[in-house]
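A.B. asks: here's a sequence, model it:
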Amino acid sequence: MTPLSISGPNLEATLKILRSGGIRGHERVALWLAPAVAKPYRVSEVFEPEQETAKDYFRLPPHSMKALMTRLRTGRLKVVAQIHTHPGRAYHSDVDAEWAIVRHVGALSLVLPRFASATTLENFRDEVMTYECAPDGDWTLVPNTGPQARLEITA
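C.D. replies: Take a look at the predicted model:
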């Protein structure tokens, strides 16, 4: 278990990106980047990749993945979490697992309901469903509060 922290301003930037898809009734994804060697991870950048989206999926085309890899290499960064929206309830679907951008053990996949339309800094922990990539490649639901929580929101 590697804890992850994100600042309020970076979380607000994330929500803005995610809501932009909901305006069109599409899912949207943002990536949280952190220095590759520092633990616990502290999100230093919210990355909005170019993406193909629809009501029930998102996908990064090859040129977008290439741009992401360039950004990671030049900044000595790592994708520590992906966060995306669903049109209804929040859960990590089979499609989410198939198209996951992060797949390393301990990576987080966060999902927000209703295209993040009602999500705020204040209710984020209540709205988001957090999943962690296990050694067998499965995604396990983890709590957002208590000793097993993976995410800390800072000022």
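A.B. asks: going forward, measure contacts between C-alpha atoms and count neighbours the same way
C.D. replies: Noted.
A.B. asks: give me the number of residues near residue 11?
C.D. replies: Neighbourhood size, residue 11 [other C-alpha atoms under 10 Å]: 19.
A.B. asks: ignore what I typed, I meant residue 59.
C.D. replies: 20.
A.B. asks: same check on residue 44?
C.D. replies: Neighbourhood size, residue 44 [other C-alpha under 10 Å]: 15.
A.B. asks: same check, this time on residue 63
C.D. replies: Neighbour count for residue 63, taken as other C-alpha under 10 Å: 12.
A.B. asks: cool, residue 113 as well?
C.D. replies: Other residues within reach of residue 113, judged by other C-alpha under 10 Å, total 20.
A.B. asks: I'd assumed residue 90 was in contact with it.
C.D. replies: Yes - using C-alpha atoms under 8 Å, residue 113 makes contact with residue 90 at a distance of 4.6 Å.
A.B. asks: to compare against the first, here's another:
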Amino acid sequence: MVSSADSFRLSWLGWWRLVGQLRRRGRGIRESGAFLLGHRHSGPGVVTDFVFYDEIDPDALSRGHVHLSGQALGKVWDRCGVRGLEVLADVHTHPGSAGQSDSDRAYPMIAIKGHTALIIPAFARSATNLRGVGVYRHLGAGNWISLPSPKAGWRGITF
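C.D. replies: You can find the predicted model right below:
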């Protein structure tokens, strides 16, 4: 079961910005992605910043699927340290559905037990289809669980 300490929220404006950037960066022909940064106090985390994969690794999207160099993650940790944030989740797009691929399961962006990964279908063509978004929690050792779809509320979207 997912506790409120494991969940996080993203404002509606933030969601629209995120999906728009993922769609633009993937150009409807390739996957794109980002790390969602924010903070946790008591209760759910709050996303306040994004780090797009192609910002930290210019070749991240050149293969048609997401691939980050090891050096790119160092840039994420540096940004978190400077701004006092943490990685709350990662997100990437898929051409079709939001199901995890074999490589998604085998090679998580953050291979830490409890990390959350989001997959937005159809190369992020729609910001309104929240039921289509895949939400997955890493259990360690290549194991994952699928979580419920994001929940829309007046303060934003809770994952």
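A.B. asks: for stretch 130-147 of structure 2, buried residues please.
C.D. replies: Buried residues in stretch 130-147 of structure 2, counting neighbours by 16 or more other C-alpha atoms under 10 Å, are found at 132, 133, 134, 135, 136, 137, 138, 144.
A.B. asks: looking at those residues, which two lie furthest apart in space?
C.D. replies: Distances among these were taken as C-alpha to C-alpha; the most separated pair is 132 and 138, at 19.3 Å.
A.B. asks: ok, residue 125 of structure 2 touching residue 24?
C.D. replies: No - counting by C-alpha under 8 Å, residue 125 of structure 2 stays clear of residue 24, with 9.5 Å between them.
A.B. asks: which of those two has more neighbours?
C.D. replies: It is residue 125, of residue 125 of structure 2 and residue 24, that has more neighbours when counted by other C-alpha under 10 Å, with 18 against 14.
A.B. asks: residues in contact with the residue nearest to that one when sequence neighbours are not counted?
C.D. replies: Once flanking residues are discounted, residue 125 of structure 2 sits nearest to residue 23: 6.2 Å by C-alpha to C-alpha, 6 or more residues apart in numbering. By C-alpha atoms under 8 Å, 6 or more residues apart in numbering, residue 23 of structure 2 lies in contact with 32, 123, 124, 125.
A.B. asks: how about residue 153 of structure 1?
C.D. replies: By C-alpha under 8 Å, 6+ apart, the residues touching residue 153 of structure 1 are 5, 6, 7, 8.
A.B. asks: now tabulate the residues you listed in a markdown table and tack on secondary structure.
C.D. replies: Compiled in a markdown table, these are given as follows (DSSP: H, G, I helix; E, B strand; the rest coil):
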| residue | secondary structure |
| --- | --- |
| 5 | strand |
| 6 | strand |
| 7 | strand |
| 8 | helix |
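A.B. asks: most neighbours of all these, which one?
C.D. replies: residue 6 (20 neighbours).
A.B. asks: alignment lookup: it to structure 2.
C.D. replies: Here residue 6 of structure 1 is matched to residue 10 in structure 2, going by TM-score structural alignment.
A.B. asks: and for residue 64 of structure 1?
C.D. replies: Superposed on structure 2 with TM-score structural alignment, residue 64 of structure 1 falls opposite residue 72.
A.B. asks: so that match: helix, strand or coil?
C.D. replies: helix.
A.B. asks: wait, it sits on residue 60?
C.D. replies: No - applying C-alpha under 8 Å, one finds residue 72 of structure 2 not in contact with residue 60, separated by 9.2 Å.
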